[in-house]
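1. Provide a 3D model corresponding to the input given below.
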Amino acid sequence: MITYKSHSKIIIFCPPKKVTGGPEALHQLSDRLYKIGVENVFMHYIPKRKNAKAINYSVYKTKETDSVEDHPDTILIIPESMTFLIKKYPLSQKVIWWLSVDFYKILMEYRIRKQSFFTKLFYKQADKEYYFEDLPNVFQWAQSYRSSVYLKKHGIPDNQIDYVCDYINPSFTENKNVIKKDLNNKKVLYNPKKGKEEISQLIKNSPELNWVPIQNMNAQQIKDLMSKSLLYVDFGENPGRDKMLRESVSQDCCIISGRNGSSAYYEDLMIPDEYKFDFSESQIPEIISKIKEVLENYSEHIPQFLTYKNVVLNEENVFENKLKEIFRKDNYGK
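-> The predicted structure follows:
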């Protein structure tokens, strides 16, 4: 358990200028800690950059710091992409937030591989990396059920894992009015950065469908597009609970997905199995047939996504309550 004291300094490590799900979650953490009355919360961007906070995150309250004091009362929030920092601050309390489990091994191996010959003369990066050792003052947060499974497979006991999931951008939940759909709008939405090979094959085999990529848009523009559309298709890797899947269901889009990463787990993507596919060339006709079925009979299918939508809409409250539990006042020291 984190030992939080009223004078504790909380430092959230984050890559600069990135506009993706992980960095947004880290900014949401800062904002929500301030809202529940936790003070001394700071963003620490690595590598250091001017104007490191992306403009998209201006809705989240943050303060920045350039320094990190290694002290037992300091609490460091470290995304899994930066686990090389764990051993750098032996005295501090460290929380690894597993936002995207696949990045852990990929980036760790990249850091080791990119070392120059001269650097290796002084130290080996491999010795600086975190390998799930039983280290003092290291705590685990799982953003998804899949993350918790990953941690348990690497020897982390269940009682040492806290489930801390972020939430979708507030712009998606601001308007509580009933979403009215144009049933003649047959656009098939997708994220062109995810599942590129699978999506390209689906597009190639369905020229009669109107595939629309979600790109170069801010949160409000994405919301407007989703609120007018009937279907979102996703065959990405989904190393964590994907933001765009959650955004789409918040706007009453039906979903057809693969079974990669967190999408394989009902706990992370709470939609019936009939809308999830193990992608293969032989499955393409069946997937396209399902897409057409949903577009033609949207009103019959959308009730199947209500459970998932309700969970997504409640994530902000769950997130806040979890932070209150972790940083609870009866855990304050003097």
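
2. going by C-alpha atoms from here, please, whenever you check contacts or count neighbours.
-> Fine.

3. which residues does the top helix by length along the chain contact?
-> Of all the elements of type helix in the chain, the one with the most residues (DSSP state H) is helix 21-35. Under the contact criterion C-alpha atoms under 8 Å, 6 or more residues apart in numbering, helix 21-35 has outside partners 12-15, 39, 41-43, 57, 60-62, 79, 99-100, 166-167, 242-243, 320, 323.

4. report the buried members of these.
-> Buried residues within the contacts of helix 21-35, counting neighbours by 16 or more other C-alpha atoms under 10 Å: 12-15, 41-43, 57, 60-62, 79, 99-100, 166-167, 242-243, 320, 323.

5. which ones among the residues you listed lie within strands?
-> Within the buried ones among the contacts of helix 21-35, membership in strands is found for 12-14, 41-43, 79, as judged by DSSP state E.

6. one more sequence to fold, the one below, so I can look at both together:
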Amino acid sequence: MPSFICHRGPEALHQFVDAGQRLGYDMAMVYLPEDDPDPTPAVFKMYRPRVVRDIVDAPDSVVVVPETGTLQLLELRHATRALWWLSVEHFAVRNEAMRQAQKMPAGQRGPLDFVFDPRFGVVHFAQSEYARQFVARQGAEALMLTDYVRDEIVERARAARWREAEHRGLQPQEGAGVHAETDGGLAGRDPVGAD
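-> All right, here's what the predicted structure looks like:
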């Protein structure tokens, strides 16, 4: 996970590691790039993640990456591969861009779609019902793994949205998109732009 990102998705990852550590599991966070001696963003230091530089690719390890780290799963030979769907849109946009860059025919599955191939043994986690349904439409099953959004993160997202709206000369709707689960048909999407 890039160490400079401070919003909902990375917070979910920090919460996950924190919860696992509290339950006694040997869990750690790997930040990318790996050259920062203190990579945990200040807003997430309260979770006190154990930080390591290298992923442990061993048969008794489970490596969980967000959908933005999909390609990292291809590097694993021994660990159980797990993909946590925090934002379907990030995956879809990146997959399509890679498909076009590789000049693959329209309609052909993209280079990241290996995650749906049972031969790769990827375990899917979904942060939202929207993501779970997306994975199901691809022919795979996803286990629900949800998080909560702290007020501080909501306020940062709201402030960023207001700055963006002011820059464009628009006024965002009060409270719109603050928490995806309360946005009706937008559940699991990123209307705030916080992922």
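
7. and the top helix by length along structure 2, what other elements does it pack with?
-> Of all segments of type helix in structure 2, defined using DSSP H, the longest is helix 151-168. Under the contact criterion of 3 or more C-alpha pairs under 8 Å, 6 or more residues apart in numbering; DSSP states H and E, helix 151-168 of structure 2 touches no helix or strand at all.

8. just how off-centre is it within its chain?
-> Between the centre of helix 151-168 of structure 2 and the centre of its chain there are 20 Å (C-alpha atoms, centre = their mean, to the nearest Å).

9. now do stretch 24-34 of structure 1
-> Taking the mean C-alpha point of stretch 24-34 of structure 1 and that of its whole chain, the gap between them comes to 13 Å (C-alpha atoms, centre = their mean).

10. what's that stretch aligned against in structure 2?
-> Under TM-score structural alignment, the alignment places stretch 24-34 of structure 1 onto residues 11-21 of structure 2.

11. got the buried residues for that stretch?
-> Neighbour-count burial for stretch 11-21 of structure 2, counted by 16+ other C-alpha under 10 Å, picks out 11-18, 21.

12. max pairwise distance over these: which two?
-> Largest separation among these by C-alpha to C-alpha: 11 and 21, giving 15.2 Å.

13. what about residue 73 of structure 2, neighbour count?
-> By other C-alpha atoms under 10 Å, the residues close to residue 73 of structure 2 number 20.

14. that one -> structure 1?
-> If you follow residue 73 of structure 2 across to structure 1 using TM-score structural alignment, you land on residue 86.

15. any idea how far its match is from residue 250 of structure 1?
-> Residue 86 of structure 1 sits 36 Å away from residue 250 of structure 1 when distances are taken as C-alpha to C-alpha, to the nearest Å.

16. how about residue 319 of structure 1?
-> From residue 319 of structure 1 over to residue 250 of structure 1 the distance is 17 Å, taken as C-alpha to C-alpha.

17. more neighbours: which of the two?
-> Taking neighbours as other C-alpha under 10 Å, residue 319 of structure 1 and residue 250 compare with residue 250 leading, 25 against 19.

18. residues contacting that one?
-> Contacts here follow C-alpha under 8 Å, 6+ apart; on that basis residue 250 of structure 1 touches 172-173, 309, 312-313.

19. again, only using 10 Å
-> 168, 172-173, 179, 223, 226-227, 244, 305-306, 308-313 (C-alpha atoms under 10 Å, 6 or more residues apart in numbering).

20. do the same with residue 45 of structure 1
-> With contacts taken as C-alpha under 10 Å, 6+ apart, residue 45 of structure 1 has the following neighbours: 11-17, 52-53, 64-66.

21. tell me the one of those residues nearest residue 133 of structure 1?
-> Proximity of the contacts of residue 45 of structure 1 to residue 133 of structure 1, judged by C-alpha to C-alpha, is greatest for residue 13, which lies at 20.8 Å.

22. now for the residue lying closest to the closest one once chain neighbours are set aside, how many residues are close by?
-> With C-alpha to C-alpha, 6 or more residues apart in numbering as the criterion, residue 13 of structure 1 has its nearest non-adjacent residue at 4.8 Å, and that residue is residue 44. Counted with other C-alpha under 10 Å, the burial measure for residue 44 of structure 1 works out to 22 neighbours.

23. let me know the outermost residue of structure 2.
-> Computed with C-alpha atoms, centre = their mean, the maximum C-alpha offset from the centroid of structure 2 is found at residue 169, amounting to 30.3 Å.

24. how much space separates it from residue 160 of structure 2?
-> As it turns out, when the distance is counted by C-alpha to C-alpha, residue 169 of structure 2 lies 14 Å from residue 160 of structure 2.

25. cool, residue 7 of structure 2 as well?
-> Distance from residue 7 of structure 2 to residue 160 of structure 2, counting by C-alpha to C-alpha: 11 Å.

26. all strands of structure 1, in order?
-> Taking DSSP E to define them, one finds strands in structure 1 at 9-14, 41-45, 74-79, 93-98, 138-142, 161-163, 187-190, 210-213, 231-234, 254-258, 276-277.

27. export those to CSV and tack on distance to residue 298 of structure 1?
-> Written out in CSV, the entries for the strands of structure 1 read as follows (distance: least, C-alpha to C-alpha, whole Å):
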stretch, distance to residue 298 of structure 1
strand 9-14, 40
strand 41-45, 43
strand 74-79, 39
strand 93-98, 35
strand 138-142, 34
strand 161-163, 34
strand 187-190, 12
strand 210-213, 16
strand 231-234, 9
strand 254-258, 8
strand 276-277, 17
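
28. which of these sits closest to residue 300 of structure 1?
-> Closest approach to residue 300 of structure 1 among these (C-alpha to C-alpha): strand 254-258, 10.5 Å.

29. for stretch 182-189 of structure 2, buried residues please.
-> When burial is assessed from 16+ other C-alpha under 10 Å, stretch 182-189 of structure 2 yields the following buried residues: 187-189.

30. and residue 142 of structure 2, what's its match in structure 1?
-> Using TM-score structural alignment as the criterion, the counterpart of residue 142 of structure 2 in structure 1 is residue 161.

31. residue 157 of structure 2 is in contact with residue 176, isn't it?
-> No. With the criterion set as C-alpha atoms under 10 Å, residue 157 of structure 2 and residue 176 do not qualify as a contacting pair; they are 11.1 Å apart.

32. neighbour-wise, which of these two wins?
-> Here residue 157 of structure 2 and residue 176 are compared on neighbour count by other C-alpha under 10 Å; more neighbours surround residue 157, at 22 against 13.

33. any idea how far that one is from residue 10 of structure 2?
-> Summarising the geometry, the distance separating residue 157 of structure 2 from residue 10 of structure 2, computed by C-alpha to C-alpha, is 13 Å.

34. which residues does the nearest residue to residue 172 of structure 2 once chain neighbours are set aside contact?
-> Spatial nearest neighbour of residue 172 of structure 2, excluding adjacent residues (C-alpha to C-alpha, 6+ apart): residue 165 at 6.4 Å. Contacts for residue 165 of structure 2 were tallied using C-alpha under 10 Å, 6+ apart; they are 159, 171-172.
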